[in-house]
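**Q** sequence first, predicted coordinates after that:
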Amino acid sequence: MRGILIFLLCACFDIGYAQVADTIHYQLPDYADSIQSTVQKLKKKPILAAAETFGLNMVVWDADYLSGQDFAKINLSTMHNNLKTGFMWDNDNMSTNLFLHPYSGSLSFTSARANGMNFWQSLPFSAGGSLMWECFMENQPPSTNDFLATTFGGAMLGEILYRLSNSVYDDSKTGSARVLSELAGFIFTPMVEFNRIISGEAFRVRHRPQNTIPALPPVHLYLNWGGRFISERSHLFQGSYGLAFGLRTVYGDPFDESNYKPYDWFTFNLELNVGGAQPVLNTANAVGLIWGKHVDMPRNQDAVIGIYQHFNFYDSDPIAVSGSEIKPYQVAETVSFGPGMLYKLNTENNRMQFVIKSFTSLVLLGATYTDHLKLPDREYNMGQGFSINLDANLAMQKIGDFGIKIYNLNLYTWKGYPLNVDYMHQTEEQNNYLNTEGDKGHSNLFIITPTLNLQLSPSLSLMIEQRRFIRIAHYVYYPNMTYATFDSRVTLQYKF
């Protein structure tokens, strides 16, 4: 229903602004966008993009208000109070704060992308949409973590989805093939498809000589399905069983020297669960190149150094069959940037390939499960820190590949809460002003993931993966805690 309302309201904004936007010439900074040359040049329409961002917020607020959400009951007094109070840390659940807010930001970001803006020019639209919502569209204080997640996480997710949608559109197709192409684009980026419909691009057929169409960056898409098991405190047979589904994509070639503009190379992984009283969204990972430089190496070797943006999200619920109230893991790295290096070694006959990826990042917004803070929707600490990510993979033709990933997140929770506050017996409104990152202290998270991928055919493989989670929590006012567990997935993987 929200999606339909968003679509209809944005249509009204587009009808109102399209004529104005098309008659004004905008002088925006020049920027060589690597994928802009693969589609017809888009005229920059910042006013239209801003109108769509405004319309998105208004439609979502309207849906919340009509459904009776208390936070949507706003007036001039609540707006003034929000501006007077300033930004605070909020208490929403982790999936809302650290995944859905980035997705919300991606809608504003891709609206700007669809209206001719490049990556950097689109970033203010996700920031502006977030500021509008946080300051004026709720009767709760503006949220620091929501602004960070919506702005920077939204830009990352938005650019990934925009490029994926750009790879599926084909204006030369007609009939059912064209409908499927437009539908796939809508799934990736609703706002891009909305702009294509309003402008008529979704229905216009173009035939261009093949030699005049620039080559798109390579896109590899993998779907997997099978079973998964989440253990309770590392017990082999005590845990949660369910079905596992996943989507993984690798976009671009990082060792191609022409692919060093923002997000010319990225990887994106999404894992879903069904059954076992576990969250549907279990895992989301992404890493994207912001800036890169090729390093000259001896024969059969390649290396790239650069600056990368990272996103990691792991979520679980307590194991119902064991009666435990502890969540096996909750980890998030939502806003994170830092240096990294990619290295590739090929054998003489290319039958074997060895790839190493290493990254170190400054984490501006992250989260991890806590043993002490227990609010109705929140049992995790937020904070800042750094992460280290190592990934080694050995691939052999017609056999498969073996990989090992080592991930370490060091998260510092600086802003605690007054110990004399009984937040368990406070009202929801009082807890809205608790303004805490969580239990003051430091958490050290390790995720060690060996993966075996056996090739069954050129397109089909059997993938076996086990992740070991280790959490070491040091609290300032509470006893320290250590927790370890694992989860496993056995899936069939199909490569498109």
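**A** In hand now; what should we look at? Numbering: from 1, shown residues only.

**Q** please count neighbours and contacts with C-alpha atoms only from this point.
**A** Noted.

**Q** does the residue most central in space within the chain belong to a helix, a strand or coil?
**A** Closest to where the C-alpha atoms of the chain average out (Cα atoms, centre = their mean) is Leu157, at 4.6 Å. Following DSSP: H, G, I helix; E, B strand; the rest coil, we place Leu157 in the helix state.

**Q** residues contacting it?
**A** By Cα atoms under 8 Å, 6 or more residues apart in numbering, the contact list for Leu157 reads 102-103, 106.

**Q** in JSON lines: these, plus distance to Ile472.
**A** Output for the contacts of Leu157, formatted as JSON lines (distance: Cα to Cα, whole Å):
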{"residue": "Pro102", "distance to Ile472": "27"}
{"residue": "Tyr103", "distance to Ile472": "30"}
{"residue": "Ser106", "distance to Ile472": "33"}
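
**Q** would you say Asp90 is within a helix?
**A** No. Using three-state DSSP, the secondary structure at Asp90 is coil, not a helix.

**Q** what about it, how many residues close to it?
**A** A count of nearby residues for Asp90, using other Cα atoms under 10 Å, gives 23.

**Q** grab the nearest non-local neighbour of it.
**A** With Cα to Cα, 6 or more residues apart in numbering as the criterion, Asp90 has its nearest non-adjacent residue at 5.8 Å, and that residue is Ser143.

**Q** and that neighbour, how many residues sit next to it?
**A** Using other Cα under 10 Å, Ser143 is surrounded by 23 other residues.

**Q** make sure it is actually in contact with Phe136.
**A** No. At 11.7 Å, Ser143 does not count as touching Phe136 under the criterion of Cα atoms under 8 Å.

**Q** how far away is Val59 from His474?
**A** To His474, Val59 is 43 Å away according to Cα to Cα, to the nearest Å.

**Q** coming back round to it: give me the common contacts of Ser143 and Phe136.
**A** By Cα under 8 Å, 6+ apart, no residue touches both Ser143 and Phe136.

**Q** list the contacts of stretch 220-232.
**A** If you take Cα under 8 Å, 6+ apart as the criterion, stretch 220-232 is touched by 237-251, 273, 319, 322, 328, 485-496.

**Q** could you turn the buried ones of these into a ChimeraX selection?
**A** One line in ChimeraX is enough to select the buried members of these, burial here meaning 16 or more other Cα atoms under 10 Å:
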select :239,240,241,242,243,244,245,246,247,248,249,250,251,273,319,328,485,486,487,488,489,490,491,492,493,494
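
**Q** ok, second structure coming up, stack it against the first:
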Amino acid sequence: MTHTKTFFYSLFLLFFFVYSSAQQLDNSNLENQITLISTDSTSVVVNEIKTALKDSVNTTTSNYFPPLQKNDSISIDFPPKTRDYRRLGYNSTLYLGAAVVTFGALWAMPESFTHWDKQAMKDQGMFYKWKENIKAGPVWDQDSFSMNYLAHPYCGGVYYMTARSSGFNIFESFTYSAIMSTFFWEYGIEAFAEIPSIQDLIFTPVLGSVVGEGFFYAKKKIVKHDKRVLHSRFLGVTTLFLIDPFNTVLDGLGYKEKVKTQMNIAPVGFDANSNKTVWGINFSASF
């Protein structure tokens, strides 16, 4: 059973490492300036419009999009000032996606490795073994010390950080860790392979929350130093992924709580033929 459980966690983390390593993990603001010009005249002095438009765009850009200082970016990004339910929902969806991939990979492996009775599951239904294990548990398992008291608290810390980095407090993050470790893992994915464990039900959320709060302060320190560890961006981003993989994936995909937009109407030129001012609409979006 130890090999099965080790494979679960290894594949689970490997999936997100491969997925996130393909993304650009440097969260810099991309500012796109889109200028739309409308005119009430068919004949316009082209050179005058170009000059006025350039001045208007430069002025608008400097007014609405001043250069972000490093400390300003840090204070906006982490830690969140409010609970971000949308971010937590995305993270939970990633968990479910990883569960589907993990289950499919284990189903393709030989029974000698997974200890799944595939024939019985086919004859009596996919959830046959799962229901049998649920009825039999929880039990005091015989897994190794490293599995019960190192691997499981680490995973509990990852659950905890998923909520903590989404703006939730200590108690709420502990509750999320307990729910995920109990219903998502012990009575969910892992129950297809083995009986739920008493140690795992206790130590994963309890010790995991202690570990997770340590991860939280470590992440604040790393983010404060421009995502660097020992002056290395690679070590910084790698550490962030190890202590908070799901939020790191979302940030790598460019997740933002809000897309900021600005729109204004301003004169952009003068029509000499009609003796009228040409007005333009300037739309700015910051992603």
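**A** Now that the structure is in, tell me what you want to look at. What you see is a predicted model; the values in this text were computed from it and never measured.

**Q** of the contacts of Leu157 of structure 1, which is the nearest to Thr368 of structure 1?
**A** Pro102 (17.5 Å; Cα to Cα).

**Q** can I assume the closest one is in contact with Glu159?
**A** No. Pro102 of structure 1 is beyond contact range of Glu159, at 11.5 Å (criterion: Cα under 8 Å).

**Q** which stretches of the stretch 1-150 of structure 2 form helices?
**A** Along the stretch 1-150 of structure 2, counting by DSSP state H, counting those that start in this stretch, helices occupy 2-21, 46-64, 70-77, 85-107, 111-114, 118-124, 128-136, 145-146.

**Q** for Ile265 of structure 2, which of those helices is the nearest?
**A** Smallest distance to Ile265 of structure 2 across the helices of the stretch 1-150 of structure 2 (Cα to Cα): 10.0 Å, for helix 46-64.

**Q** would you mark the buried spots in that closest one?
**A** Neighbour counts using 16+ other Cα under 10 Å place 49, 52-53, 56-57, 60-61 of helix 46-64 of structure 2 among the buried residues.

**Q** list the contacts of the residue lying closest to Ala149 of structure 1 once chain neighbours are set aside.
**A** Closest residue to Ala149 of structure 1 in three dimensions, ignoring its sequence neighbours and counting by Cα to Cα, 6+ apart: Pro102, at 5.3 Å. By Cα under 8 Å, 6+ apart, the contact list for Pro102 of structure 1 reads 149-155, 157.

**Q** can we see that at 6 Å?
**A** By Cα atoms under 6 Å, 6 or more residues apart in numbering, the contact list for Pro102 of structure 1 reads 149-150, 153-154.

**Q** wasn't it part of a helix?
**A** Yes. Using three-state DSSP, the assignment for Pro102 of structure 1 is a helix.

**Q** and it, what's its match in structure 2?
**A** Aligned against structure 2 by TM-score structural alignment, Pro102 of structure 1 finds its counterpart in Pro153.

**Q** and Tyr483 of structure 1, by the same measure?
**A** Residue correspondence to structure 2 (TM-score structural alignment): Tyr483 of structure 1 is left unmatched.

**Q** could you report the neighbour count for Tyr483 of structure 1?
**A** Using other Cα under 10 Å, Tyr483 of structure 1 has 16 other residues around it.

**Q** find the nearest non-adjacent residue to it, please.
**A** Distance criterion Cα to Cα, 6+ apart; nearest residue to Tyr483 of structure 1, sequence neighbours excluded, is Arg471 at 5.2 Å.

**Q** if I've got this straight, that neighbour is in a helix?
**A** No. Counting by three-state DSSP, Arg471 of structure 1 falls outside a helix, being strand.

**Q** give me the number of residues near it?
**A** 24.

**Q** my read: it touches Leu445, true?
**A** Yes. Look at Arg471 of structure 1 against Leu445 with Cα atoms under 6 Å: they come within range, at 4.7 Å.

**Q** which position in structure 2 aligns with the residue nearest to Asp90 of structure 1?
**A** Matched by TM-score structural alignment, Ser143 of structure 1 corresponds to Ser197 in structure 2.

**Q** check contacts around that match.
**A** By Cα under 6 Å, 6+ apart, Ser197 of structure 2 lies in contact with 138-141.

**Q** ditto for Leu161 of structure 1
**A** Counting by Cα under 6 Å, 6+ apart, Leu161 of structure 1 has contacts Phe188.

**Q** how about the equivalent of it over in structure 2, secondary structure?
**A** The alignment partner of Leu161 of structure 1 in structure 2, by TM-score structural alignment, is Phe215. With three-state DSSP as the basis, Phe215 of structure 2 sits in helix.

**Q** could you look up the SS state of Glu172 of structure 2?
**A** At Glu172 of structure 2 the chain is in helix, as set by three-state DSSP.

**Q** what's the match for it in structure 1?
**A** When structure 1 is aligned by TM-score structural alignment, the residue opposite Glu172 of structure 2 is Gln121.

**Q** what's the burial count for its match?
**A** Gln121 of structure 1, neighbours per other Cα under 10 Å, totals 16.

**Q** same check on Leu96 of structure 2?
**A** Neighbourhood size, Leu96 of structure 2 [other Cα under 10 Å]: 14.

**Q** also Met1 of structure 1?
**A** The number of residues packed near Met1 of structure 1 is 8, by other Cα under 10 Å.

**Q** and for Ile4 of structure 1?
**A** Ile4 of structure 1 has 10 neighbours, counted by other Cα under 10 Å.

**Q** try Asn75 of structure 1
**A** Going by other Cα under 10 Å, the residues that sit close to Asn75 of structure 1 add up to 12.

**Q** many thanks, we can stop here.
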